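Peer 1: for reference, the sequence and a predicted model appear below.
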Amino acid sequence: MTDRMPRLAAGVDAALAATTLGPAPARVDVVIVGGGSAGCVLANRRSEDRNTSVLVLEAGRSDLIIDPFIHMPAALPFPIGSRFYDWRYESDPEPHMNGRRVYHARGKVLGGSSSINGMIFQRGNPMDYERWGGDPGMEQWDYAHCLPYFKRMETCLAGADAWRGGEGPLILERGPAENPLFGAFFDAAVQAGYPRTDDANGYRQEGFGPFDRTIHRGRRLSAARAYLHPVMHRPNLHVRTLALTTRIRFAGTRATGIDYVSLGRRHTVEAGEVVLCGGAINTPQLLQLSGVGDPKLLRPMGIDIVSGLSGVGDHLQDHLEVYVQYASKLPVSIAPGLKWRNRPKLAADWLFFRKGLGATNHFEGGGFVRGNADVDYPNLMFHFLPIAIRYDGRSPIEGHGYQVHIGPMYSDARGTCRIRSVDPRVKPALRFNYLSTDQDRREWVEAIRVARDILGQPALAPYNGGEISPGPQVETDEQILDWVRADAETALHPSCTARMGVDDASVLDPATMSVHGTTGLRVGDASAMPYVTNGNIYAPVIMLAEKAADLIRGESPLAPSSAPWYNHRTGTPLDPPTADPPNRTPLAATQHPAGPAD
């Protein structure tokens, strides 16, 4: 990719920020820091009251409608790694990953990471939210109370029912999964002893089938395009890009506004309420810079303490993944269509007709399984691709292939996010502590063996040209772990660094989203999650922001749902109990009743 288009877009952004958009208001009722996934939801919901003035400050650039690198689904490898679209974070050297620094892409654009992600829409399992609701003070965050917000946020084109919404701003299309490799993969999963599911976001998550995607009529439907742009005409809503918030202003423990920098100039905005939506990295960073955090970290930097919350930046969770890749004996993959010589046709089909290989993210199906008999609900997630390729576009073979993305969903490893400097432009120190626990390492070995078992079934035999990665030479448990240490990448799901709760290590009041020890300061993004969910976190973040909007406004939350969900241990009125996974060695680690141990 050349830099010509992004450079042009950046120049247009600067011109818009400097002239067309004008200066931000000096005072508003609500300032939302971050125009990413959660910020777009909060901006929409808070500005519904025309008497409430709302300002959104986004440090990245605008998501110009003419930019194909954002809006073409198949172009998703291009923004990742580009300084025009991606903040390009890196972890500190990970001690259990051979000292590697693990790259972390984060959206540097309106819509945040929803403008550069893989567009996979997964809510997580109902028992994820039972786990949330099982903690003290979190009773209103169980599945019954979260499901109405999942329904409110979406229009599921596959059909609305007791579990799916039909009138929300986020339109979801089900992956067609028409390539014959998808059908063979689903059949192979059944042959390996795993079920099919009609809807992984509905009654039954466990099983294999097509996935929902945030794609509509051949275009990416980011949070900005679903929630923010349709209401930009509201006179009480103001949005500013290229605006880096540097500090929260306090009078005692009350948040009174923010300072920000735009195009080299410093500005101050007074606000009746400050809502942080910077995500699991930037929200704890801004809290720490503003005096909300562990005094042992902040005082040596000369930062005055507003609220001494040791949990700010702790409890960092993420998903790690690898690609298990196979060559295909038959010429059925999508590899030829993505070759450079065919890209002009791909681009033309998308640009003029919104169809073809450019109109899909290619993550059209996959599945969720319990990899052993000890876990209560799926601890492994599969994304299937009818091509062997990496996120950056590199391919291990010249011909045809296919792959699964696989990794444990409930690692009990916990990391940290810590500021290094009082300069807000200096990226914080990130340590995820991948593979640092016995459970994590055991589940990684399990994940690779489950993947190989499925990919080695008869349904895929006509295509199976042999394993490319990791390769047949990687067989023992230690060889598998060595490969994971060297090859695994983040699935880009950082979360939980300002978690809700009422214990001493929590940061947010679950009933109001207020930061403990402060007034007028709230959080409504992925950092608020108490535990990461078992899948891509975009959908849970939108749900969380939808519910946070009601809690922040002091409105009564939506009435809880009575819809049942699939539970393999107890069954439900819709299903009898089912057997444990086939031929799996139980995990010895102790586990949370609704998931893994903390």
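Peer 2: Done, it's in.

Peer 1: for the rest of this, base every contact and every neighbour count on C-alpha atoms.
Peer 2: Noted.

Peer 1: any idea how far apart the tips of stretch 301-321 sit?
Peer 2: Stretch 301-321 has an end-to-end distance of 36 Å (Cα to Cα, to the nearest Å).

Peer 1: and stretch 486-495, by the same measure?
Peer 2: Start-to-end, stretch 486-495 (Cα to Cα) is 23 Å.

Peer 1: quick one: it to chain centroid distance?
Peer 2: With Cα atoms, centre = their mean, to the nearest Å as the basis, stretch 486-495 stands 11 Å off its chain's centre.

Peer 1: next one: stretch 25-44
Peer 2: On Cα atoms, centre = their mean, the centre of stretch 25-44 falls 20 Å from that of its chain.

Peer 1: buried sites along it?
Peer 2: Buried residues in stretch 25-44, counting neighbours by 16 or more other Cα atoms under 10 Å, are found at 27-44.

Peer 1: stretch 397-405 too?
Peer 2: 399, 400, 401, 402, 403, 404, 405.

Peer 1: wait, is the fourth one part of a strand?
Peer 2: It refers to residue 402. Yes - Residue 402 forms part of a strand when assessed by DSSP: H, G, I helix; E, B strand; the rest coil.

Peer 1: structure two is appended below for comparative analysis:
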Amino acid sequence: MAYDYIIIGAGSAGCVLANRLTEDPTCQVLLLEAGSPDKKPEIHIPGAYTKLNNTAVDWSFWTEPQPAIGNRRLYIPRGKTLGGCSSTNAMAYVRGNKEDFNEWEALGNQGWGYEDVLPYFKKSENNEQFGEPYHGEGGPLNVTLSKQPSVLGSVFVDACTESGIPANTDYNGEKQEGASMLQFTIRKNKRHSTAAAFLKPVMRRSNLTVRTQTHVRCILIEDGRAVGVEVMTAHSDTERINCAREVILSAGAIQSPHILMLSGIGDPVELSKQGVDIKFPLPGVGKNLQDHVWSGVSGLATIETGNALLKPLRMAQALVQHLLLKSGPLGNSPLEANAFLKTDELLNRPDIQFHFIPLGIKDDYSTDIYNIKTFSTQSGFSIMSILIRPESRGYVGLRSSKPKDPPVIQPQVLSHPKDRQTLLAGLKKAIEVMQAPAFSGYLADGISLPKDLSDEALLAHIDKSLETLYHPVGTCKMGNDPMAVVDDQLRVHGVKCLRVIDASIMPTIISGNTNAAAIMIGEKGADLIRSAGK
């Protein structure tokens, strides 16, 4: 079979590309995925999100030790199945702030301002509650508010308004700042991943081939042009697959730079250290890693919350509700409500985001956020304070020249001193919200984590509790400076017929959860490819 396009990675952007490129029946498209089909039942149950970590559908990466937080290593889950992280994330649909995209354009990336990208957000979307001028109707991806929210979500919004954060019905609309219920990629009580929304409806197209359990060893570069890929099958056989038009790398912000480096595209000094033949020197590959980090506050609740689902009988009841009655808590994301706020009124956009979760965290730091089994069965709730405009920058590097060895992931969290102070300010505001009158009838004994609310103790709490929000971006950044990897057409500098189309191309991280923007990048990237082919 001769393929016109080979897409590496069936994730948030890759599934979009497979759908849109095969709308042209004359194009033969091959979609490659290292993971398996998305048949694991927990993928499709929104409330079972936390049971996907450290399983066969997760790459289960870890960072290098982080000096700023006592050399702790941080867990970095990445989806390893059809749909990628859209099949394993918490389903929050958050586009980012208008100024995020205007900043991309100001950096020299024409066509990436807010007014340019808004049509692509709308194109992909079928929003059940909101419409024009900011939302789409009839698109493949279903977006909805929670159909069965707990009482605590609206209490959180009330507490925010009591604390000076205004209510805002739609943070994806005219303005972002304020408190609201979250929007989710859920349809009829099931997760609506890009595999469900974009890939499954077109799997029978004769010009689309999807191969799972196929690990890309490298992109084949001949005479400065991408001509195909070399892959390993599930049986460890090596195979060459040729491509007539373009190879499209959509493996995400960790693995897209990893595959480029294994293919000989990257910093020549680093490639030489690992014995990789240099095909094209591009020093920015893997650099500019950005991620959202967070710390939170938690307390015990006077009413039943998500912690109760950790009791076997209560979980069994919830499963019956979900599977037979299509109702109950398992049809919801573990997240519920949200707020965007500024720690300095002079800022042109929020720098802190809150996620409210009706789930309590143990007060002795024994809860591993990525391991649901370590949560208490005592009902509680938490506010996550998230640093959404970090100044710190890290990198992804080669550990070896072996394709299946995990890459070096060094985000260098809180390496910029401003980040720690901004996160501290956000944490103090979260405490104010949790202590607001609206929560008085629901918070059992005050804030239980952290117990000491002094600045010194809160900084120590950040060091003990900080995690990433699993939103890595920026490692194949778009731009025209010496450290840029792709241009504003998403073409890799210096190599013909090769593009990167995923969250790694973001020059700066957006102000909010990154999945919606990754899908938008897939939509826009497909149009860029089709325009070039005319």
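Peer 2: Right, received. Where do you want to start? The shown structure was predicted, so the numbers you read here are calculated from the model rather than taken from an experiment.

Peer 1: can you give me the TM-score here?
Peer 2: Here the TM-score for the pair of chains, by TM-score structural alignment, normalised by the length of the second structure, is 0.95; 525 aligned residues with a Cα RMSD of 1.6 Å.

Peer 1: in the first structure, what sits opposite residue 131 of the second structure in the alignment?
Peer 2: In the first structure, the residue equivalent to residue 131 of the second structure is residue 160, according to TM-score structural alignment.

Peer 1: what separates its match from residue 541 of the first structure, distance-wise?
Peer 2: 21 Å.

Peer 1: ok, residue 529 of the first structure next?
Peer 2: 8 Å.

Peer 1: what's the answer for residue 10 of the first structure, then?
Peer 2: For residue 10 of the first structure, the distance to residue 541 of the first structure (Cα to Cα) stands at 28 Å.

Peer 1: likewise residue 35 of the first structure?
Peer 2: 13 Å.

Peer 1: over to residue 365 of the first structure?
Peer 2: 21 Å.

Peer 1: what about residue 425 of the first structure, neighbour count?
Peer 2: 10 (other Cα atoms under 10 Å).

Peer 1: so what corresponds to it in the second structure?
Peer 2: Counting by TM-score structural alignment, residue 425 of the first structure lines up with residue 404 in the second structure.

Peer 1: again, but for residue 249 of the first structure
Peer 2: Per TM-score structural alignment, residue 249 of the first structure is aligned with residue 220.

Peer 1: who has more neighbours, residue 160 and residue 541 of the first structure?
Peer 2: residue 541 (23 against 15).

Peer 1: so the more buried one: helix, strand or coil?
Peer 2: Assignment for residue 541 of the first structure (three-state DSSP): helix.

Peer 1: that one touches residue 525, doesn't it?
Peer 2: Yes - counting by Cα atoms under 8 Å, residue 541 of the first structure touches residue 525, with 6.1 Å between them.

Peer 1: check which helix or strand residue 243 of the second structure maps to.
Peer 2: strand 238-249 (DSSP states H and E).

Peer 1: how far off centre is that strand?
Peer 2: 26 Å.

Peer 1: which one in the second structure is aligned with residue 488 of the first structure?
Peer 2: Aligning on TM-score structural alignment places residue 488 of the first structure opposite residue 466 in the second structure.

Peer 1: neighbours of the closest residue in space to its match that isn't next to it in sequence, just the number please.
Peer 2: Nearest residue to residue 466 of the second structure in three dimensions, chain neighbours excluded: residue 295, at 4.9 Å (Cα to Cα, 6 or more residues apart in numbering). Residue 295 of the second structure has 24 neighbouring residues, counting by other Cα under 10 Å.

Peer 1: what lines up with residue 295 of the second structure in the first structure?
Peer 2: Matched to the first structure by TM-score structural alignment, residue 295 of the second structure sits across from residue 322.

Peer 1: was I right about its match contacting residue 487?
Peer 2: Yes - applying Cα under 8 Å, one finds residue 322 of the first structure in contact with residue 487, separated by 6.8 Å.
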